[in-house]
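Colleague: Task: produce atomic coordinates for the following.
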Amino acid sequence: MATAAQWLEGARPRTLPMAFAPVIIGSAAAFGLGSFKPVNAILAAIVSVLLQVGVNYANDYSDGIRGTDDERVGPLRLTGSGAAPARQVKLAAFACFGLAMLAGLALVILAQTWVLLVVGVGCIAAAWGYTGGKNPYGYRGLGDVFVFVFFGLVATLGTTYTQANQLSAAAWIGAVSTGLIAMALLMANNVRDIPTDSVVGKRTLAVRLGDTAARIAYVMMLAVAILLPLFLAADYPWVLLVLLLIVTGVSPSRRMLTGTERGSLIPVLKQTGLINLAFSILFATGVVLSRTPA
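Modeller: Below you'll find the model as predicted:
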């Protein structure tokens, strides 16, 4: 029986910045539109976190029963390590998805954005289909698209829309940037797992690109994400604060390009997650300062 600490580790708390970042950015964009709503933002954060944890447990279950994690290099997986029965991990994933749906329903009712009910159902289906089911798209190199769309575009734009009932350039650019950083995090994770994923037939984008190209792709994703807000400088001059992250991106980029041992890439995951969180805070600060009267 897995301990509470093992369940927490299985939830992969290091990935939570990927859940909070889009909500912070989307809420700042709503503020820029003159319509920040704290309660809606909190509900959006609850939905995002529950979906992230649910995806982590779902991946743990699906990869575990397929044997993908049998020779895993990295943090604990509950199913693959035998720390928890597969059925319990699956139930934990569905419990998170169910709670996310309830919080999402409350948000939709409060914001009167009924069209997002369909989006919510799509999120749950995509979260499970990532590595679950008979033909998981995560095994065909489409997992990166899922992360960009749902933890970048949908989470950010949905947060803004449920507060302001409209979108802005800041919302779109923030969504693309945080989506790219989330993709970079997944790329770092999958580069580490290229040898084992290749053996079990998990054709992630990293596997398809090959080791060298996948590492370069990571660096390019970070670079574009950090530089993209330059397009907002005319309307939101303070958003240039995000350029401070150029310095923090050097270390994980260098490690990705030069690290030969797969285990040496593990710190890159934490660093990338923190970069995503820092980006969201700096971006949000820039938008708020740019819209606050002197």
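
Colleague: switch to C-alpha atoms for all contacts and neighbour counts from now on
Modeller: Fine.

Colleague: Over to M220. Which of the three states is it?
Modeller: helix (DSSP: H, G, I helix; E, B strand; the rest coil).

Colleague: That one and L205, how far apart?
Modeller: M220 sits 15 Å away from L205, going by Cα to Cα, to the nearest Å.

Colleague: out of these two, which sits in the busier spot?
Modeller: L205 (22 against 16; other Cα atoms under 10 Å).

Colleague: Just list the residues touching the more buried one, thanks.
Modeller: Residues in contact with L205 (Cα atoms under 8 Å, 6 or more residues apart in numbering) are 140-144, 187, 190, 214.

Colleague: so of those residues, which ones are in helices?
Modeller: Of these, the ones assigned to helices by DSSP state H are 143-144, 187, 190, 214.

Colleague: Tell me the first helix or strand C-terminal of the strand or helix carrying C96.
Modeller: Applying DSSP states H and E as the criterion places C96 in helix 86-111. As assigned by DSSP H and E, the chain's next helix or strand after helix 86-111 is helix 116-129.

Colleague: For the comparison step, fold the sequence that follows:
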Amino acid sequence: MATVAEWIEGARPRTLPNAIAPVLAGAGAAAQLGAFSWWQSLLALLVALALIVGVNYANDYSDGVRGTDTDRVGPMRLVGSGAARPKAVLAAALTSLGIAGVLGLVLVALTGTWWLLALGALCIGGAWFYTGGRRPYGYAGLGELAVFVFFGLAAVLGTVYVQAKTVSWEALGCAVAVGSLSTAVLSANNLRDIPTDRGAGKRTLAVLLGDAGTRALYLALVTVPFVITVAMGLGHPVTLIGLAAALLLVKPVRTVVSGGEGLGLIHVLRDTGLAMLAWSALTALALVLA
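Modeller: Below is the predicted model of the structure:
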């Protein structure tokens, strides 16, 4: 039976910035529109956290029962390692996704944004079918696109919309920037797993692009937010403080460029996530001041 520490590691806490960053950026964009609500932002954050924990457990379960995680570098795999029974991990995944659904329903009901129920259902479906079902889209090279849409566009713009009932160009910029960084985290993860994914028949985008192509994609993705920062700075000079987040990317970019692989790429995921969190916090603060 898995220990509490193993369950926590199985939830992949290093991915939590992917849930926190879009809500931070969205809250800042809502404040810039004069519509910030602390409790609506908090509910949006809880939805995002429950969703990402749910997708992590669902991924652990689906990959584990397929045998994809039998020989894998990286964080604890509950099913693949045999530490937890598949049914227990499935229950944890469904519970987390269920909590996300309930909290999302509460947020929608309290704000009257009922059409967002469809978006919430799409997010939960996306979380499950990433590696679940007969034809998981994560096995067809679509994982990065889904992360960009769900943890970038949907999470940021959804956070803004429930508060302001509209979105702005600044909000859209934040959504693209956070989505790019979140996608970069997944790209680094899949870069590390190219050998084992290829052997297991998991055709991620990294497997399709190959080692060199995936490294180029990562570099392009981490560049996008700072191009957006410069563009936003033309209208709101204070947002240029977001450029400071680039300092956190020096080490991971150096590792990717120099050909780091396997365990050497683990810190790239962590540091890219921290850079995303820093960019979102700094930009949100700047939008509040703007």
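
Colleague: Produce a ChimeraX select command limited to the buried residues of the ones in helices among the contacts of L205 of structure 1.
Modeller: Here is the ChimeraX command that picks out the buried ones among these, judged by 16 or more other Cα atoms under 10 Å:
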select :143,144,187,190,214
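
Colleague: ok, of the ones in helices among the contacts of L205 of structure 1, which one's closest to S81 of structure 1?
Modeller: N190 (18.9 Å; Cα to Cα).

Colleague: so which of the contacts of L205 of structure 1 would you say is closest to G273 of structure 1?
Modeller: Nearest to G273 of structure 1 out of those is M187 (Cα to Cα; 12.1 Å).

Colleague: pretty sure the closest one contacts M220?
Modeller: No - M187 of structure 1 lies out of contact with M220 (Cα atoms under 8 Å); the separation is 11.2 Å.

Colleague: what's the spacing between G64 of structure 2 and R192 of structure 2?
Modeller: 18 Å.

Colleague: ok so, going back, possible to save the ones in helices among the contacts of L205 of structure 1 as TSV with distance to Y236 of structure 1?
Modeller: Shown next, in TSV, are those (distance: Cα to Cα, whole Å):
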residue	distance to Y236 of structure 1
G143	33
D144	29
M187	30
N190	35
A214	33
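
Colleague: Next, count neighbours for G74 of structure 1.
Modeller: By other Cα under 10 Å, neighbour count at G74 of structure 1 equals 16.

Colleague: Now do the SS call for it.
Modeller: From three-state DSSP, the assignment for G74 of structure 1 is coil.

Colleague: Check the alignment and tell me where it lands in structure 2.
Modeller: For G74 of structure 1, the aligned position in structure 2 is occupied by G74, per TM-score structural alignment.

Colleague: Test my guess that that match contacts E261.
Modeller: No - contact criterion Cα under 8 Å: G74 of structure 2 and E261 do not qualify, at 11.4 Å.

Colleague: my read: G179 of structure 2 touches V149, true?
Modeller: Yes - taking Cα under 8 Å as the definition, G179 of structure 2 is a contact partner of V149 at 6.9 Å.

Colleague: who's more crowded, those two?
Modeller: Legend: neighbour count by other Cα under 10 Å for G179 of structure 2 and V149, higher for G179 (32 against 20).

Colleague: who's in contact with the more buried one?
Modeller: G179 of structure 2 neighbours (Cα under 8 Å, 6+ apart): 147-149, 151-153.

Colleague: rerun at 6 Å
Modeller: 148, 151-152 (Cα atoms under 6 Å, 6 or more residues apart in numbering).
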